[in-house]
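Engineer: only geometry, no sequence info:
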């Protein structure tokens, strides 16, 4: 089919979309299977600690996202082929330096006993992923994106995810220690990095050819700072519910809440996949203001309808889904899941509005939006969680998403008012 498409760029983009869809579906299925295995094996208390360790990792990881793809990919595209090694080498040194500092700080935090012993042991292995994800996988993925060819990275991600699922099953069957599972995530990140390094070297005659350039290093360190801080705020907002809940409820209840939220986050991922898929054709390439506004209205309506329909189905099947995936010990997660799935509606609408912010590279709008969402959610969580527990955390997320969507709406009306 793709061979019949005359425009080579369109064909490559469509192929990328297909691979992206396959990879996302694989990751969602694998995540659900692994969560079910671990939830049953750990029990609610240890599973709550596992989820809290993962939450801490996902809050720490954005610190390593300095010099993001929005900076690195255009730099690669606009540089002669002979300078790509210098660009990638400089970005690698910067990201590795930041990642090493983040890992050392995390291990020191654990060593000083600021965390529950099991949480710290789990996080010690999980944190090693920071050495591979951004310095190696992120840099090579930026090079692949510059060629509109993400297949190698997506294929490696799918393969290692399936292998990880098999290893998790083997560890469960062998009654492995709870803390040892964190090192499987580190092994997965190292494997993806190794596969992509092998592919890059193969494409470049068996050599890496990366060089350090001090001028590029300083440029990358300063460029994209606002975007970077905005993304850090976004991830803090997305994980704030579990960070706040840990102070007010038991790890067992946190495990049940996290079980419901993990399934819900996989559902919300569909909204993000939809946004990524349709963005180039319906937003990024559209220059006519009236057509763009019309497209955004239609996309918001379509996304809202899809999310509402899906939320209705998931709400009705909540009991069946939770007990089949996590087991009878997690029945307390059913009501949380029934309410949580409705967060997909404001999350999906926000994702569509965010496309306009990204189209015009409105970095201060992005930063303002997630700072506002984070601040509003924190206030609501602080008031609601002590009285309502997990339901209070869901209210905080809902209010935060609405705040972010409101900023998007304000910017769209301002930017497309002509």
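Structural biologist: Looks like it came in fine. Fair warning: this is a prediction, and the values are worked out from it, not measured in the lab. Numbering: from 1, shown residues only.
Engineer: Going by C-alpha atoms from here, please, whenever you check contacts or count neighbours.
Structural biologist: Will do.
Engineer: All the strands of the protein, in order from the start?
Structural biologist: Counting by DSSP state E, the chain has no strands to list.
Engineer: Can you check which helix is longest in it?
Structural biologist: Of all the segments assigned as helix in the chain under DSSP state H, the longest by residue count is helix 8-60.
Engineer: which residues of the stretch 151-300 of the chain fall in helices?
Structural biologist: Defined through DSSP state H, counting those that start in this stretch, the helices belonging to the stretch 151-300 of the chain, from first to last, are 151-173, 181-203, 214-222, 225-245, 251-279, 289-316.
Engineer: Looking at the ones you listed, which is nearest to residue 332?
Structural biologist: Distances from residue 332 to each of those were compared by Cα to Cα, and the smallest falls on helix 251-279, at 6.3 Å.
Engineer: Now do that closest one: distance to the chain's middle.
Structural biologist: 10 Å (Cα atoms, centre = their mean, to the nearest Å).
Engineer: Next: stretch 200-219.
Structural biologist: Distance of stretch 200-219 from its chain centroid, counting by Cα atoms, centre = their mean, is 27 Å.
Engineer: another structure for you, compare them:
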């Protein structure tokens, strides 16, 4: 066997192990999450669970802001400049700490302004926002990712998640107040950061440093990703915030419970998308026919997997909600039945990025996300005052449909993509066997 073949097989084996660790983390977190979230939601009730979820929406939005979009380029930068790894990681941590401090202040000002008479909500959100400071340490995890050693990041996150789960179960057992649950977010991010940094130094990672030149380079390359990432996060989280403002915290609790269950299964098609990404992109430069076939195969797989999952979960929505969350969350049944279908279009939107990158139209991504965010906000303003959490779910569904499919008609460059989506839905030109009759991976 040639040296090239040995290196290729070794890399392939390492890639499979790396992917397996990531898949294990998703399954592990899904199972433990649904158990702990179920018990916590029952204990807190719709109102208090809604308060926690309302604060989490802000943290999710500003976590994207504080990361500065560098996630999208850091691994590539490390791979291309191994000798500057320590400075790049250290510089990114400093930049994120500064942006996190600013984010904590902005969150407090916004929540205090929108809810001047709700000191409890202000306190809970402020406590949760402190976790953004420790998220900066998670930057070290990209060093492991660049070396295909994700298992150490997975171990750190799994240990943190277990500790936080024990913490939450302990709070339930000792009848603790809602305020203590807000500290869960801080605990999780602190443990993840501490473990990842410890692993970094254990495996002799380069000394961390700061470089103004590297900081400028990273920020200049990442600002497009900051805009796109912020729009995506606002797009996905704005419904909770607007529901809280217009329908109250209990409605947020109803929406959050439904959203939790409706999103549990998406890690499977997401894993399929990530696995297919390099195969589709590689085919683009070699054979246009194979490229189109592979992409349609991917679309067909995620669409019909989503349809089957949505039909099953919709049919079982009532027993699922009652068993997992209890009778207090009975209103979540209708909300979940709507949100589950929005996930299919969300997955199409995720797969869309593969086509946009392959066709050199990635600059259009921010427009699709922006359109989705705009539609979501407008429909939320119209529907939430009358239908509460259910109205927010309807707004999310229509926003996803418009952003991932109908909006493609607005640009002549992306109209062919809508054709591919429709053909994939109808199995037109989709073959799951190659010319020899053997199965081919999508």
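Structural biologist: Yep, it's here. All values reported here derive from a predicted model rather than from experimental measurement.
Engineer: hang on, the earlier thing: make CSV out of the helices of the stretch 151-300 of structure 1 and add distance to residue 26 of structure 1 and mean neighbour count.
Structural biologist: Formatted as CSV, the helices of the stretch 151-300 of structure 1 follow (distance: least, Cα to Cα, whole Å; neighbours: other Cα atoms under 10 Å):
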stretch, distance to residue 26 of structure 1, mean neighbour count
helix 151-173, 6, 18
helix 181-203, 15, 19
helix 214-222, 33, 15
helix 225-245, 22, 21
helix 251-279, 11, 21
helix 289-316, 19, 16
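Engineer: Mind checking the ones you listed for the one nearest to residue 131 of structure 1?
Structural biologist: Taking Cα to Cα as the criterion, helix 181-203 is the member of the helices of the stretch 151-300 of structure 1 that comes nearest to residue 131 of structure 1, at 8.4 Å.
Engineer: quick one: that closest one to structure 2 mean distance?
Structural biologist: When structure 2 is superposed, helix 181-203 of structure 1 averages 0.9 Å from its matched positions, counting by mean Cα distance after the TM-score superposition for structure 1.
Engineer: Over to stretch 32-46 of structure 1?
Structural biologist: Overall, stretch 32-46 of structure 1 averages 1.3 Å from its counterpart (mean Cα distance after the TM-score superposition for structure 1).
Engineer: Not counting that stretch itself, show me its contacts.
Structural biologist: 47, 165, 168-169, 172, 178, 250-256, 259, 263, 325-327, 329-330 (Cα atoms under 8 Å, 6 or more residues apart in numbering).
Engineer: thinking again about what came up before, equivalent range in structure 2 for the longest helix of structure 1?
Structural biologist: In the comparison with structure 2, helix 8-60 of structure 1 aligns to the range 10-62 (TM-score structural alignment).
Engineer: Could you report the distance from the nearest residue to residue 371 of structure 1 once chain neighbours are set aside to residue 349 of structure 1?
Structural biologist: Nearest residue to residue 371 of structure 1 in three dimensions, chain neighbours excluded: residue 233, at 6.0 Å (Cα to Cα, 6 or more residues apart in numbering). From residue 233 of structure 1 across to residue 349 of structure 1, the span is 19 Å (Cα to Cα, to the nearest Å).
Engineer: got it, and residue 385 of structure 1?
Structural biologist: If you measure residue 385 of structure 1 against residue 349 of structure 1 using Cα to Cα, the figure is 25 Å.
Engineer: now residue 108 of structure 1
Structural biologist: Applying Cα to Cα to residue 108 of structure 1 and residue 349 of structure 1 gives a distance of 40 Å.
Engineer: Tell me which of the two has more neighbours.
Structural biologist: Comparing residue 108 of structure 1 with residue 349 by neighbour count (other Cα atoms under 10 Å), the higher total belongs to residue 349, at 27 against 13.
Engineer: and stretch 246-266 of structure 1, which stretch of structure 2?
Structural biologist: Residue correspondence for stretch 246-266 of structure 1 in structure 2, counting by TM-score structural alignment: residues 244-264.
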